[in-house]
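S.K.: sequence? don't have it. structure:
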């Protein structure tokens, strides 16, 4: 039987995060779903989350085949595909719903996320890393029109921070 793992991350507006991960990993991802997690409001909708009062973030949840893709590979891309140095902000998007976070599903993911974050922290220089590592809690699937949004709306909004950087470029720009 194939081992499938679930990972949940927040790196700003979920449309661009989903698009970037799907473009990078393709068929190694068994499922991508955008939604809301990390807050206290039950069954939130997009308008409520954008209002900033639910505590939820716009997140991407991924199911992946462990034999084909590791959690560390996902973490590596996560840190290289957004700006983890800004608190509650990606590009022009501001608010706690756009925070940088890794929402772990088990103790092993927590340990790996903490260790990987500590390892890459020096690459971001004096700005540091604002990424929060926290339990996933309850995940609420976003409305259908948000799923694969940029596939269905190719000219739709994509945060300008969502692109893949090399570690060399990151180190150069933060030192």
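M.R.: Structure's in. What do you need? Note that this is a predicted model, so its numbers are computed, not measured.
S.K.: contacts, neighbours, all on C-alpha from now
M.R.: Will do.
S.K.: what's the longest helix in this protein?
M.R.: The single longest helix within the chain, with elements called by DSSP state H, is helix 107-120.
S.K.: contact partners of that helix?
M.R.: 71-72, 75, 102, 104, 133-134 (Cα atoms under 8 Å, 6 or more residues apart in numbering).
S.K.: and residue 157, that one's in a helix?
M.R.: No: counting by DSSP: H, G, I helix; E, B strand; the rest coil, one finds residue 157 to be coil, located in no helix.
S.K.: alongside the first one, take a look at this:
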């Protein structure tokens, strides 16, 4: 279909994602085919409040388009970059990561102001809205270890907060199944290609975004109204 092919010239997603786009274009209206958000309690254990500079968090929750788009609408976030974590620098490229054997996960690196927003609150939004933490090596239509749910703590405090929060949510049976999110060793974050950045904002009519990701932004606004920013913080990329 010409409209579909022109939506992103040269961008190759996996066959499931392409098939989903064709189905949506052939229907007069579409419903949300992704995961419903879940209202969950904030973490009982969180990082210490800091007023010095900014901090970073690296999270993986399926396709980075939607995860980046969600966190770009969170107050206190200064920048969100789509990229790859969990593998080595030489394989941190979309075509290689898509093969599913590099160890990488599609991830986002969030730079935030810890005087306005805590690491624990980022995790609350991550688990509640940005993805489904009970799906193993998949999110929605996307399958493979590159779409796994993972947290890459950059220090011991972040790791302790993440471990405690997962235990808290599982104990409370916050979801209908156990959380499968992996806490992995942070060994670097590699930004994705420019055409992936700000994808939700710059391609709001792209079928995959309409079906899977725009509802997440709406759910963020509904469940985290005091944290929601109408204007997204977009990443500056090379022209």
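M.R.: Yep, that arrived. Every value quoted in this text rests on a predicted model; they were computed, and no experiment measured them.
S.K.: so where do the strands sit in structure 1?
M.R.: In chain order, structure 1 shows strands spanning 4-11, 29-37, 57-65, 89-90, 93-94, 100-104, 132-135, 140-141, with DSSP state E as the criterion.
S.K.: figure out which of those is closest to residue 81 of structure 1.
M.R.: strand 4-11 (8.2 Å; Cα to Cα).
S.K.: would you check the span in structure 2 matched by that closest one?
M.R.: Correspondence between strand 4-11 of structure 1 and structure 2 is established over residues 54-61, with TM-score structural alignment as the criterion.
S.K.: for stretch 88-99 of structure 1, same thing?
M.R.: The counterpart of stretch 88-99 of structure 1 in structure 2, counting by TM-score structural alignment, spans residues 137-148.
S.K.: that stretch: end-to-end distance?
M.R.: 4 Å (Cα to Cα, to the nearest Å).
S.K.: now the spatially most central residue of structure 2: how far from residue 117 of structure 2?
M.R.: Ranked by distance to the mean C-alpha position of structure 2 (Cα atoms, centre = their mean), the top residue is residue 67 at 2.4 Å. Counting by Cα to Cα, the gap between residue 67 of structure 2 and residue 117 of structure 2 amounts to 17 Å.
S.K.: quick one, helices of structure 2?
M.R.: With DSSP H as the definition, structure 2 shows helices at residue ranges 2-7, 15-25, 64-71, 94-97, 119-125, 156-171, 199-202, 207-208, 214-223.
S.K.: so for residue 106 of structure 2, which of the ones you listed sits nearest?
M.R.: Scanning those with Cα to Cα as the criterion, the closest one proves to be helix 64-71, at 5.6 Å.
S.K.: who's in contact with the residue lying closest to residue 8 of structure 1 once chain neighbours are set aside?
M.R.: Excluding its sequence neighbours, the residue lying closest to residue 8 of structure 1 (Cα to Cα, 6 or more residues apart in numbering) is residue 61, at 4.3 Å. Residue 61 of structure 1 makes contact with 6-9, 31-35 under the criterion Cα under 8 Å, 6+ apart.
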